[in-house]
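[1] Make a model of this:
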Amino acid sequence: MEYKDYYAMLGVEPTATQDEIKRAYRKLARRYHPDVSKEPDAEARFKDVAEAYVALKDEEKRAAYDDVGARYKRGQEFTPPPGWDSGFEYSGGEADFEQDLDRSDFFESLFGARHAQSRGAARMAGGDHHAKVQIDLLDVYRGGRRTITLRTPQADASGHVRLQERQLDVNIPKGIRSGQHLRLAGQGGPGFGDAPAGDLYLEIEITPHPLFRVVDRDVYLDLPVAPWEAALGASVALPTPDGRVQLSVPPGSSAGRKLRLKGKGLPSTPPGDLYAVLSIVVPPADSDKAKDAYREMAKTFSGFAPRRSLEA
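    Below you'll find the model as predicted:
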């Protein structure tokens, strides 16, 4: 069935007050009432206007409609949300609603049987909410508890859906990765009637780190070394998210070589690895002594051809 935009039917904005909705209804009801209107589609338009007003004049119905409407646009195919339970009574002080007007299938799917005999309450499970939360790389290694602030939609007393801030304490499991979700049961949209609230799904995003790069469950670090450390080998201090370790640089290492620290990546089963990617840093020739050292090096390595691979 087609989703109906009740606000558009009454010519009001979704932010309209209850008084504005009532005034709009009365104006359109007088215009399209079958007893007075000469317009060819007056009866159908009158039924649409009456149906829209029935849905929006009641704050609880309006809040339920707004919650469903957040997922749809006018003219889209509509399927009743899971957990929706009918049960509204068609009653109200307006004389126009004492008539047995046929309601649309869309209205029936939301607000209950066509001839409800007893007054009930709308029962619909709350909608699930989704948000993205950023965590530090250390949170992934160690886990822990974080307080996060979210702006989530909440229905106010008039049935309008507003963004409101709220704080939640969240357990960050050790080893979680970017793109994974944490489910917080009952922290989503409120249910209507005695139906349960929806869930909140937090998509994890690891904040970029100035030193480390995360690829799947592996962690990469660019490790600068001096030319003599690469050529002769060395033991260097390497920072890791778990603290500093000593790393052996093998003799004859070149730029771009990856040195693996097994199991030092993200915690998982099995754990990831940490890779130190070598980059060779050349000392500046900023003094006569340094320049002389480079001239002596050029003599020592006179047969070295760094661009031999380009000659082909």
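
[2] all contacts plus neighbour counts: C-alpha atoms, from now on.
    Noted.

[3] burial of E311, as a residue count?
    By other Cα atoms under 10 Å, the residues close to E311 number 5.

[4] for F304, same thing?
    For F304, using other Cα under 10 Å, the count is 10.

[5] which stretch of helix or strand covers it?
    Counting by DSSP states H and E, no helix or strand carries F304.

[6] Proceed likewise with the subsequent sequence, for comparison:
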Amino acid sequence: MEYKDYYKIMALSREASQDEVKRAYRKLARKYHPDVSKETDAEAKFKELGEAYEVLKDPEKRAAYNELGTNWKSGQDFKPPPNWDEGFEFKGGGFTGGDAGDYSDFFEQLFGRAEFQSTHAGERHGAHPRGQDSHAKIHIDLEDSYHGATRTISLSTPEMTAQGQVQVKHRSLNVKIPKGIKPGQHIKLAGQGNPSMGNGLAGDLFLEIALNTHPLYRVAESDVYLDLPVTPWEAALGAKIIVPTPEGSVDLKIPANSKQGSKLRLTGRGLPTKIPGDFYIILQIVLPPADTEQAKAVYQHMQKTLDFNPRQSMGGLIP
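    This is a model prediction of the structure:
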């Protein structure tokens, strides 16, 4: 995936005001509009310009984009830094123009396709409009979902200065993480969204949950997976070994003649959701290195005494 330098596309400095962004777009849109432009690559330029404007005209998207830093060059191979967008508050409303399908992979990797619908309290609170809801993503540890926790989170809210510049305001909140919450679910904090323009209630803040990368486990829906290294003799002969889980170690029986990738299940030991997930152990057979004369002798003995050809099932395809 290639990095897109939206400031370069719009011929702007990173310090440009929002008014300058608008003026640059109007000027370049006239130049590259496919209906009037004589440029050979007008359509592609116009599409690229629209994407850049979609980001830079929106203070929230622009502030998040700026977090990627200034060390990237247009066209450079790009992968978003881990948790790069954590704690950024976005108002409801989603895309503000164009067809989502017109955006590049770079745009969708950063901002996705999801559209949060704003709630305006004029519909629910009479004459005093309610503030907009806001949304942010936070990362928690897997153990927080297993046991529940209270965490202090930092949020970054883009704001416009009187000079039309985008600045980021920071705040901290104590958040209760409920036991059994899954990635993609939301925690609602009533009244912690955007303030009302009048005397109405503030909007709500919705925190989307993501999980920090764990050194041992990975999660799919409510199920948890562990890749477990085992020796060839443990897989071949069977064994009883101690296995770590987020809820503590358990004694696991490995059946004899287990194969690489065999899946063992501990029912109900996944995420403690309303319907608890399962915990899966995936066997990974690890061969000892033949790095000593003794180890080589063992392998040579196996070669001579075991009638074993792992390619036999391939028939005549292998000589």
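
[7] Near G261 of the second structure, how many residues? Count them for me, please.
    Close neighbours of G261 of the second structure, defined as other Cα under 10 Å, add up to 13.

[8] can you map out the strands along the second structure?
    90-91, 134-140, 149-160, 166-177, 186-189, 205-211, 217-220, 223-230, 239-243, 250-254, 263-266, 279-285 (DSSP state E).

[9] Adding mean neighbour count and distance to A52 of the second structure, write these out as CSV.
    Below are the strands of the second structure laid out as CSV (neighbours: other Cα atoms under 10 Å; distance: least, Cα to Cα, whole Å):
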stretch, mean neighbour count, distance to A52 of the second structure
strand 90-91, 23, 18
strand 134-140, 20, 22
strand 149-160, 16, 18
strand 166-177, 14, 16
strand 186-189, 17, 29
strand 205-211, 21, 26
strand 217-220, 16, 34
strand 223-230, 18, 39
strand 239-243, 13, 50
strand 250-254, 14, 53
strand 263-266, 16, 47
strand 279-285, 21, 44
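
[10] closest to T273 of the second structure out of those?
    With respect to T273 of the second structure, and counting by Cα to Cα, the nearest of those is strand 223-230 at 9.9 Å.

[11] so the closest one corresponds to what in the first structure?
    Using TM-score structural alignment, the residues of the first structure aligned to strand 223-230 of the second structure are 218-225.

[12] Likewise for stretch 251-269 of the second structure?
    Using TM-score structural alignment, stretch 251-269 of the second structure pairs with 246-264 in the first structure.

[13] what about the matching stretch, how long is it end to end?
    13 Å (Cα to Cα, to the nearest Å).

[14] Please apply the same query to stretch 155-167 of the second structure.
    13 Å.

[15] do the same with stretch 50-66 of the first structure
    OK, stretch 50-66 of the first structure end separation, Cα to Cα: 18 Å.

[16] contact partners of that stretch?
    Stretch 50-66 of the first structure is contacted from outside by 6-7, 9-10, 18, 21-22, 25, 29, 90, 96-97, 103, 107, 110-111, 122, 124, 155, 157-161, 192, using Cα atoms under 8 Å, 6 or more residues apart in numbering.

[17] Give me the buried positions along it.
    Within stretch 50-66 of the first structure, the residues scored as buried using 16 or more other Cα atoms under 10 Å are 50-57, 59-66.

[18] Just those: which are in helices?
    50-57, 59-66 (DSSP state H).

[19] Find the nearest non-adjacent residue to H128 of the second structure, please.
    Closest residue to H128 of the second structure apart from its sequence neighbours, by Cα to Cα, 6 or more residues apart in numbering: G200 at 4.4 Å.

[20] Tell me who's in contact with that neighbour.
    With Cα under 8 Å, 6+ apart, G200 of the second structure has these contacts: 121, 125, 128-131.

[21] For E59 of the first structure, see how far away the aligned partner of it in the first structure is.
    Counting by TM-score structural alignment, G200 of the second structure lines up with A195 in the first structure. A195 of the first structure sits 17 Å away from E59 of the first structure, going by Cα to Cα.

[22] How about T147 of the first structure?
    Distance from T147 of the first structure to E59 of the first structure, by Cα to Cα: 33 Å.

[23] And the strands of the second structure: which comes nearest V21 of the second structure?
    strand 166-177 (11.7 Å).

[24] with the first structure superposed, average distance for the closest one?
    When the first structure is overlaid, strand 166-177 of the second structure sits 1.5 Å from its aligned residues on average, using mean Cα distance after the TM-score superposition for the first structure.

[25] For the residue positioned nearest the centre of the first structure, which non-adjacent residue is closest in space?
    Central residue of the first structure (Cα atoms, centre = their mean): A131, 3.2 Å from the mean position. For A131 of the first structure, ignoring the flanking residues on the chain, the nearest one in space by Cα to Cα, 6+ apart is L202 at 5.0 Å.

[26] Hmm, L182 and that neighbour touching each other?
    Yes. Counting by Cα atoms under 8 Å, L202 of the first structure does reach L182; the two are 5.0 Å apart.

[27] which residues in the stretch 51-200 of the second structure form helices?
    Under the criterion DSSP state H, counting those that start in this stretch, the stretch 51-200 of the second structure contains helices at 59-66, 105-111, 142-147.

[28] Mind putting these into a markdown table with distance to K45 of the second structure and mean neighbour count?
    As requested, the helices of the stretch 51-200 of the second structure are exported to a markdown table (distance: least, Cα to Cα, whole Å; neighbours: other Cα atoms under 10 Å):
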| stretch | distance to K45 of the second structure | mean neighbour count |
| --- | --- | --- |
| helix 59-66 | 20 | 20 |
| helix 105-111 | 16 | 15 |
| helix 142-147 | 44 | 19 |
